[in-house]
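Peer 1: Next come a sequence and a model predicted from it.
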Amino acid sequence: MKLFLSLILLGTLSLFGEPNWACSYDKAFEQAEKEHKGVMIMLSRKNCDACWYMENIVFEDDELTERIEKNFVPLYLDVHDDNIHGLTYIGTPTFYFKKSGGRTIKRLDGASNLKEFALSLDEIEKSLKK
């Protein structure tokens, strides 16, 4: 019974937090065009502590996740395993915020706490609407 309840709780927790990542680069831009949104690309890699922090701490905030999904189609790309479509990075994570047509609005390098990321989104969202 405890195992059953634990599995239900785990399944419920997965409904919240972390963005609903698009399945591919092309699909992300198609969806963004259709929904009149931008694209938020997270360049990441395995065993990246700063990436883990963003995914498991910052993106677990439901309000932030809702805000991201309201304005952007989130796309997660592993710099070693996925085609990163010519995007450059110094380290991971690196975030690209793009308009649906592909123009870069802003690039953010590295991890940031919830408050800093939300403040960056303020500026980026204003640029998205221009």
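Peer 2: Arrived safely.
Peer 1: Going by C-alpha atoms from here, please, whenever you check contacts or count neighbours.
Peer 2: Noted.
Peer 1: chain center to stretch 89-100: distance?
Peer 2: Distance of stretch 89-100 from its chain centroid, counting by Cα atoms, centre = their mean, to the nearest Å, is 10 Å.
Peer 1: now the end-to-end length of that stretch.
Peer 2: 21 Å (Cα to Cα, to the nearest Å).
Peer 1: After whichever helix or strand Leu77 is part of, which helix or strand is next?
Peer 2: Element membership for Leu77 (DSSP states H and E) is strand 72-78. Counting by DSSP H and E, the element after strand 72-78 in chain order, helix or strand, is strand 94-98.
Peer 1: let's bring in a second one:
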Amino acid sequence: MKFAQITFRMLTVLAVASQFNIAAVADDAEAAAATETPSGWSTNFSESLDQAEKSHKLVLADFYTSWCGWCKQLDKTTFADPEFMQYLNEHFIPVKLDAEDHGEGQRTAEKNDVSAYPTGLVFAPNGKVIGRIFGYAPAAQYKAKLVKIAKKGPKYK
């Protein structure tokens, strides 16, 4: 009888543990989908600066983290707006940088004192920050901020 009770308890523990494992796998898949880079965005800051110099554009670096709810909202709304993206691609080289990736994103965030997310930094092609956009903004407001920053930035003819 004791053997049957122990076996039943062990099976119950295994069943509960497997449910947590399934939930963890689902959470991992959801997190991976949420951090996918939107179309048209680079993930390489150095290459983006090179491209900006060749095309006489500025660089918009969007600093995000995988856990940031407002970062995900920015991707779903502002950065998914076709009119906004058309303006962005005409005037900027867009790059998304994970501020906690232990690579270029984290180094660039630390070098430029980025500690809140989302943060957008506008860079001249020489790597100098010429503007900052903090937090979430709908497409029209984000675009207005970019226009204002671009007006005071380097001029190309």
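Peer 2: All right, it came through fine. What you are looking at is a predicted structure, and each value in this text was computed from that prediction instead of being measured.
Peer 1: still on that earlier bit, give me the stretch of the second structure that the strand holding Leu77 of the first structure matches.
Peer 2: Aligning strand 72-78 of the first structure against the second structure (TM-score structural alignment) gives residues 92-98.
Peer 1: what's the distance between the spatially most central residue of the first structure and Ile90 of the first structure?
Peer 2: Centroid check for the first structure by Cα atoms, centre = their mean gives Pro74 as the closest residue, at 4.3 Å. Going from Pro74 of the first structure to Ile90 of the first structure by Cα to Cα gives 20 Å.
Peer 1: Now do the same for Phe29 of the first structure: its match in the second structure.
Peer 2: Phe29 of the first structure maps onto Leu49 in the second structure, by TM-score structural alignment.
Peer 1: count of residues packed around Leu114 of the first structure?
Peer 2: 16 (other Cα atoms under 10 Å).
Peer 1: What's it aligned with over in the second structure?
Peer 2: Checking TM-score structural alignment: Leu114 of the first structure goes with Ala139.
Peer 1: In contact with that match, which residues?
Peer 2: 77-79, 81, 84 (Cα atoms under 8 Å, 6 or more residues apart in numbering).
Peer 1: longest helix anywhere in the second structure?
Peer 2: helix 2-34 (DSSP state H).
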